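> I would like the atomic coordinates for the input below:
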Amino acid sequence: MAIPEQDAGENRRGAFIAPGYLAGFILVTSLFFLWALANNFNDILIRQFQKALDLNRAEAGFIQFVFYIGYFTMALPAGMVMRRFGYRAGILAGLGLYAVGALLFYPAAEIRVYAAFLAALFVIAAGAAFLETAANPYIVAFGHPSRAEQRLNFAQAFNGFGGFLAPIIGGVFIFSGIEHSKADIAAMPPAQQAAYRATEAQMVQGPYLVLAVLVVLIAIAVAMVRLPHIEPPGRASDAHGKRPSRFAILREPALAGAVTAQFFNIGAQVGVWSFFIDFVKEVTPTTPERTAAFLLSFSLALFMAGRFIGAALMQRIAATRLLTFFALAGVFLAALAALTGGWIAVGALTLTSLFMSIMFPTIFSLGVKDLGERAMLGAPLIVMAIIGGAVFPPMMGFISQAIGALQPVMLVPALCLAVVAFYATRAHRAAGRVETPPAASPLH
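Here you go, the predicted structure:
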């Protein structure tokens, strides 16, 4: 990637944003916010679709399965599109897919077919995969290389803000505030029951239409705004003129360990957040859904804050040591949520997000920091490891359905975080006593 020639003088003085690119920087930063909304709306949909579509918890868990399968399958195609046509084209393709998926929620709500909603979510996920693949190189290219990490951390803060805001938006505009027990719904006459479910299904139409309009407006702006030139990645060859194999690089122990740890880390994150509202309703039955959604939002605010706290602590504490401590704290809190009761359990699960905060960026950085020019081959593999988010929520849903309770199932995220703790311990031993703070990376 390259910063435009005319800005070289300014960039030697350490420009945070190169002159003339402020509007482009704002637009690319907004992409971090957009895919956070898409990810975290799913936590609301899992609860909403149980009411609107008469799903059990295991069936609702497939929302995350389909969404993260979309991410997984589209990560490499997104990279190929950008290598062929450039990053602007990749961003526009991602925004187009995102808007189409959001628009598909309207007819899906009219026909109330679960498969139609899942198809719409897959399309949104495909768009988000394009956006996430493109955003980091663009943010890095907007100013002086010495301030790239600062720019990326700034952009990632908006990812955390989107995660914090999504449950509030969903709680206010998707949850109707009308709650009936399963017994009450079963006792309704068929016509009344159908009307209730139809009303609940249609609650998603307005928010997703607004989201589609917002995405289209951003796409129009991206098509018109001035953006820095970036050399497409992935064209480099080795000394023999051959392109290196993307998957052969998994022979690197640090990268292979990071891919494995990331799989379990994302599984823990998505597992906790997917069933957070159901968990609160189970252990404190009188808590309204909207209150549970606001608690989820607070938990995600802690997740956002944890990134800033972790970045500050890494100035004094080795990243691998801090990752070990955070992972062990997460294991303890998730287990506490599973084994205690009432507001102690809710508080423990809420705090778990704080300690999951640094995991994705730290694992990502540890996996690629010694790869040199091959980092662009290794990085997408770590991103693809987010398929853990497709595996664990359905698993947790099925276990919950089988045992008739959700609370004990929070031991699954505890076990996932134990794997992260094991990885962090081994990484710390491998690094020895000297370790530099890891570079910033995409947030989830």
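> C-alpha from now on. contacts and neighbour counts both.
Fine.
> hang on, His229 packs against Ile3?
Yes - taking Cα atoms under 8 Å as the definition, His229 is a contact partner of Ile3 at 6.6 Å.
> who's more crowded, these two?
Ile3 (20 against 17; other Cα atoms under 10 Å).
> could you also give me the structure for this second sequence? I'd like to compare it with the first:
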Amino acid sequence: MAVTSPSSKPTVVSSGTDLDNSKSFTGPLIVVTLLFFMWGFITCMNDILIPKLQQVFVLQHWQAMLIQTAFFGAYFIISLLYFVFSMTKGDPIMKIGYKNGIIVGLLVAAIGCALFYPAADFHSYGFFLMALFVLASGITILQIAANPYVTVLGRPEGAASRLNLTQALNSFGTTVAPLIGGYLIFETVQTMDTDTAASVKLPYLGLAATLLAIAVLIKLANLPHIKGEGRIIADAGALKYRHLVLGVICIFMYVGGEVAIGSMLINFFSLPEIAGLSEAEGGHYLAFFWGGAMIGRFFGAVALAEFKNKNRKYMIIGAITAIVVTMIFAIYGQQEALIVLGLIAINFLVLLLGRFLPNRTLGFFATAVITLLLITMLTTGAVAMWSVIAVGLFNSIMFPTIFTLAIKGLGVHTSQGSSLLVMAIVGGAIIPPLQGYVADVTGSLQLSFIVPLICYLYIVYYGFAGSRVEKVDPSVEV
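Reported below is the predicted structural model:
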């Protein structure tokens, strides 16, 4: 595909990929999934930080949501800088390779985690926001490098399935984070001064050490070295693709809606008319929300995989369901297990309705979320609580599916398109404070769910229409 460069001296780097898509890349995929787990864990820790720092610094809902603004704002700023740099100097990830890009992201994220220690000592909310920004900057670099890396590790037809599988490990991180983080930050404060943020020091120092250890592992691992598809060109060619531009908006809406819902859940569960749960108890049920995303992504990885025998898909999904329900029964009891089984059954029916096609499945899942949010807003008690928890199960396949649909057919502009999509994660910085503002103005957390509901309306459009790939005229300059 011919492209033009706005620079008089475009950066052109001879490179290539020695990947043979007929080979198995199971080993490299296992290593890379560690990254997805870690940034899922770290991202969901924000849902624990919000009520904790709201208590410590006596914040209103919208002020507490600035935690998400600082965190997801980094996605926008760092991705924007990356995109501008790639327009003038060439794509940096394509130059240094995906592996080195991943290591840089891990090191920056580790520094951000370490900054939580002085933030707690200085008792400064602004310092915490700065630490979150640095942490998220590292994760932004990881996202730009790791997501497209997974899509090229194998046959193109299985890209959506592979990304769903690795995102399932991301969701495992978001599932255990409320349990571990809630225990360390809330329950251990019984022996500390509850008016300080000292309880966040140990968890985030532990995260910093873990990120450094993974960086060493990635450095030593024998990962396929991929730089690009022939050459690196300085231009804004990714913007020529309509389905990518609409996909950027879709990622904005999805991440904004998901983060806004997750950020409100602990406070929502504490309402007397909903469940009247404490923060620690709410953290346990928050794990159901993120756990649903994990289960759904495992389903998505199987459903969107290229199996010759469809019965094999059903058998694997059935086995996953049996394991999950048995575990929930053992840990929480019969009632929770039956509820989860019913929700999984509905989820599977929607998968069948989508006929295992990524775009159709995305559209029907977004429709299901809209229905669940309406039930959450119009009911009370257990019905409202479990309706909003079920949103996690249907959120499951959205990010990896949107991402895969949006970068389809981008060729040499794949990494640049990835940076634009990661930039759109800034939705997580903008939508949650907006929902918090609506909650403050109306005095109703339930009514505030209208904000993410609007986001999912756009996702329905992208799934059914906006994701269609149209031919690009190579003579068009951007």
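> got a TM-score for the pair?
The TM-score (TM-score structural alignment, normalised by the length of the first structure) is 0.81; 397 aligned residues with a Cα RMSD of 2.8 Å.
> do a quick rundown of the strands in the stretch 351-478 of the second structure.
Counting by DSSP state E, counting those that start in this stretch, the stretch 351-478 of the second structure has no strands at all.
> do a quick rundown of the helices in it.
358-378, 381-395, 398-407, 414-423, 427-442, 450-461 (DSSP state H, counting those that start in this stretch).
> got it, and the stretch 101-250 of the first structure?
So, for the stretch 101-250 of the first structure - with DSSP H, counting those that start in this stretch - the helices run 105-111, 114-140, 148-173, 182-187, 190-202, 205-224.
> how far apart are the second one and its match in the second structure?
On superposition with the second structure, the average gap between helix 114-140 of the first structure and its aligned counterparts reaches 1.4 Å (mean Cα distance after the TM-score superposition for the first structure).
> buried stuff in that helix?
Neighbour counts over helix 114-140 of the first structure (16 or more other Cα atoms under 10 Å) mark 114, 116-140 as buried.
> need the helices of the stretch 351-478 of the second structure in TSV (columns: mean neighbour count and distance to Thr188 of the second structure).
Output for those, formatted as TSV (neighbours: other Cα atoms under 10 Å; distance: least, Cα to Cα, whole Å):
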stretch	mean neighbour count	distance to Thr188 of the second structure
helix 358-378	21	32
helix 381-395	23	26
helix 398-407	25	34
helix 414-423	28	35
helix 427-442	22	28
helix 450-461	21	33
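> Gly296 of the second structure is nearest to which of those helices?
Comparing the helices of the stretch 351-478 of the second structure against Gly296 of the second structure with Cα to Cα, the closest turns out to be helix 381-395 (5.3 Å).
> counting contacts, what elements does that closest one pack onto?
helix 279-303, helix 334-353, helix 358-378 (3 or more Cα pairs under 8 Å, 6 or more residues apart in numbering; DSSP states H and E).
> so which of these is nearest Thr26 of the second structure?
Among those, helix 279-303 comes nearest to Thr26 of the second structure, with 14.4 Å by Cα to Cα.
> list the buried ones in the longest helix belonging to the first structure?
As assigned by DSSP state H, the longest helix anywhere in the first structure is helix 22-52. Under the neighbour-count criterion of 16+ other Cα under 10 Å, helix 22-52 of the first structure has 24-25, 27-52 buried.
> JSON lines for the helices of the stretch 351-478 of the second structure, including distance to Gly292 of the second structure?
Supplementary listing: those in JSON lines, determined by distance: least, Cα to Cα, whole Å:
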{"stretch": "helix 358-378", "distance to Gly292 of the second structure": "13"}
{"stretch": "helix 381-395", "distance to Gly292 of the second structure": "4"}
{"stretch": "helix 398-407", "distance to Gly292 of the second structure": "13"}
{"stretch": "helix 414-423", "distance to Gly292 of the second structure": "23"}
{"stretch": "helix 427-442", "distance to Gly292 of the second structure": "19"}
{"stretch": "helix 450-461", "distance to Gly292 of the second structure": "17"}
